[in-house]
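Enquirer: Below: sequence and its predicted model.
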Amino acid sequence: MTEWEKQGNRTRSRIRSRIEHIFGVQAMTAGSLIVRTIGLARAKAKIGLRNLAYNMTRYKTLVHNGV
């Protein structure tokens, strides 16, 4: 593997690990990531609220720990 490919893998791995953590936390707190709604607008709203709840929890954690 070339040095260029190794650098690309490192970059993608860093991003992927952070994103997978977020989905893992959301899956644990919500029970499942299946969205049971009728209509795309309602599904987007439900996902948006889940993301907002995660961001608020994350913000609280960061502020509380003094980061």
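Expert: Yes, it's here.
Enquirer: contacts, neighbours, all on C-alpha from now
Expert: Fine.
Enquirer: could you say which helix or strand contains the residue most central in space within the chain?
Expert: Note on the chain: the residue nearest the mean C-alpha position is I22, at 2.9 Å, using CA atoms, centre = their mean. Applying DSSP states H and E as the criterion places I22 in helix 3-30.
Enquirer: what about versus this one:
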Amino acid sequence: MSERYEHVPHRLLHRRVRDIASGVEGELVAVVNENVSNAATAHWVELAYIRGASGLEFTTSAANVEPAD
């Protein structure tokens, strides 16, 4: 099996973004392609790491990230 995590370039990296699923805004600090495979199937997901105003980071699907107004 290949690496479990791969950093992915993203056009909004280090910019203020909004998670459309929760409405929370913060700085996009990383997008990671994460291998969540089990023994039977291979599956990769792109997770966006957003640092909110509190300084804590949370994850969401990279597809849920949009520029903050």
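Expert: Perfect, I can see it now. A quick note: this is a predicted structure, and the numbers were derived from the prediction, not measured.
Enquirer: Fetch the TM-score of the aligned pair.
Expert: TM-score for the superposed pair, counting by TM-score structural alignment, normalised by the length of structure 1: 0.25. Supporting figures: 34 aligned residues with a CA RMSD of 4.2 Å.
Enquirer: Can you give me the buried ones in the helix holding I22 of structure 1?
Expert: Q26 (16 or more other CA atoms under 10 Å).
Enquirer: relative to helix 3-30, how tilted is whichever helix or strand comes after it?
Expert: Going down the chain from helix 3-30 of structure 1, the next helix or strand is helix 40-65, by DSSP H and E. Counting by axes from the mean of the first three to the mean of the last three CA atoms, to 10 degrees, helix 40-65 of structure 1 lies at 100 degrees to helix 3-30.
Enquirer: just checking, what packs against helix 40-65 of structure 1?
Expert: Applying 3 or more CA pairs under 8 Å, 6 or more residues apart in numbering; DSSP states H and E, we find helix 40-65 of structure 1 packed against no helix or strand.
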